[in-house]
Every structure is written in C-alpha cells, then in structure tokens.
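In: missing the sequence, but the structure's below:
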C-alpha cells in the first residue's frame, strides 16, 4: 500500500498528502431505492382526513395496483416507482362533504 502521508511532487505542482483515513462508500442505486422504500410516511397531528383513490366495493378497504397487475392492500407493497409517481390518497372529498353538511343543516332547519 502506498504511503499516503507523503506529498506528491510533479514539476511545477505540489499536491498535499491525502489524509489516510478518508474513504468514500458508494451504494448501488437499486439499494438506495430499496432503503428509501422502507421509509413510511409520517402522520402529522391535526392533518385532515385522506381518502384512497380506489377501494373495494364490498369492504371499502383501500386497494393499490402495480404494473404487474396485482392488487395490494398496503401501499408499501407497491413498487417504489409507482408509489412516487401517483397520488394514491386524496383530500378532494373534504370540501364536498363540508358543503353537504351545510346543505343538510339548512334542509333540516327548513323542514321544521
């Protein structure tokens, strides 16, 4: 193994010695993706409700699909690429449900 404590000298250029304890580790890209896929989304207190884009009709359980054509009940079973490229949950029904509650209250008041 070369001595890393000596300076490297070339004509007109002197490079300082490279620290002996510095090392760099690179991970394969697919391993990095696998590590990221293990991270779960954080549940924030005070966050509004979320609805799944797709649900089973009989059970109302959220379902998720992947490019392999399989259905899954846990979004974390779907490939990383599909989880990142699609909004599996949405907040969109919230305003409609709020309007419905106001309409229902007004309708009940008018019926009395």
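Out: Received the coordinates, thanks. Remember, it's a predicted structure, so these values are computed and weren't measured experimentally.
In: going by C-alpha atoms from here, please, whenever you check contacts or count neighbours.
Out: Will do.
In: so what's the residue count around residue 29?
Out: Close neighbours of residue 29, defined as other CA atoms under 10 Å, add up to 9.
In: ok, now how distant is it from residue 35?
Out: According to CA to CA, to the nearest Å, residue 29 and residue 35 sit 10 Å apart.
In: could you do residue 110 as well?
Out: Distance, residue 110 to residue 35, using CA to CA: 57 Å.
In: same deal with residue 80?
Out: Residue 80 sits 10 Å away from residue 35, going by CA to CA.
In: what of residue 102?
Out: In this view, residue 102 and residue 35 are 46 Å apart by CA to CA.
In: nearest spatial neighbour of residue 14, skipping sequence neighbours?
Out: Setting aside the residues directly before and after it, residue 14 is nearest to residue 8 in space (CA to CA, 6 or more residues apart in numbering), at 6.0 Å.
In: included below, for side-by-side comparison, is a second structure:
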C-alpha cells in the first residue's frame, strides 16, 4: 500500500493558493518525476478564471508555482504542450522534476 505524505512545514510555507494546489497534485507523483495536465484539467484543478489567457496563466499561475515549489521539487520545470496546428494552441502543461528516492515497501513490517 502506497500513500502520499505532505510535509506540513513545507505546505504552510507556501503562500500562493495555486502553488498549494499544485504542491498537493505533484506530491502524488513525487517518485515519478513528471506529471502532465491537459489544459482543461489544469484550469479546472486550479480553479483558474475563465477570462485568463495563456499569458495570464504564465504570469499569474505558473511563475508563482515555479518560484514557490522549486525548493520542494528539485529541478522543477514546466513545459507547454502545443498542438502542431494553425496558431500552435497550448493543449497542456508538463511538469518535470528530479524524482524523490524512496525505500522499498516491506510487507508486514512492524518497525
């Protein structure tokens, strides 16, 4: 059985609500080191205002996320995923970081 533990000290140091939400989402993938979000899912999960354009998302959501979460996710980066059609619309975001190393789960371990 695997589970995610949030470091309370880390979480309480994060000021941006967008960064807090992304912290919770990315911690679930901490040992994988990457997570992709489709643009609609990303906007929904972060409760992004419908009026936000891609540049608003970059400036008001992604910059604070990268700035505040960089200490907790080593080498955190965000890459825009674009569709190769007219206008190159952004279809999602790929978050990557250095995966956390964990110890193997030992069944029936009472220690």
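Out: Great, that's in hand. Only a predicted model underlies this, so the values are computations on that prediction, with no experimental measurement involved.
In: TM between them?
Out: The TM-score (TM-score structural alignment, normalised by the length of the second structure) is 0.19; 47 aligned residues with a CA RMSD of 5.6 Å.
In: out of residue 80 and residue 35 of the first structure, which sits in the busier spot?
Out: Neighbour totals were compared for residue 80 of the first structure and residue 35, and residue 80 leads with 16 against 10 (other CA under 10 Å).
In: tell me how far the residue lying closest to that one once chain neighbours are set aside lies from residue 51 of the first structure.
Out: Among residues not flanking residue 80 of the first structure along the chain, residue 37 sits closest, at 5.8 Å (CA to CA, 6+ apart). Plainly put, residue 37 of the first structure is 21 Å away from residue 51 of the first structure if you go by CA to CA.
In: which one of those two is surrounded by more residues?
Out: Shown here are residue 37 of the first structure and residue 51; by other CA under 10 Å, residue 37 has more neighbours (17 against 14).
In: thinking the more buried one is in contact with residue 84, fair?
Out: No - using CA atoms under 8 Å, residue 37 of the first structure is not in contact with residue 84; the gap is 9.6 Å.
In: between these two, what contacts are shared?
Out: Residues touching both residue 37 of the first structure and residue 84 (CA atoms under 8 Å, 6 or more residues apart in numbering): there are none.
In: ok, now which ones touch residue 35 of the second structure?
Out: The contact partners of residue 35 of the second structure, by CA under 8 Å, 6+ apart, come to 26, 29, 94, 95, 96.
In: hmm, which two among those residues are most spread apart?
Out: Farthest apart among those by CA to CA are 29 and 94. That separation is 12.4 Å.
In: which helix runs longest in the second structure?
Out: Ordering each helix of the second structure by length in residues (DSSP state H) puts helix 17-27 first.
In: now do the same end-to-end measure for stretch 12-20 of the second structure.
Out: Stretch 12-20 of the second structure has an end-to-end distance of 9 Å (CA to CA).
In: name the nearest residue to residue 15 of the first structure, ignoring sequence neighbours.
Out: Using CA to CA, 6+ apart and skipping residues adjacent in sequence, the residue nearest residue 15 of the first structure is residue 8, 5.2 Å away.
In: good, we can wrap up now.
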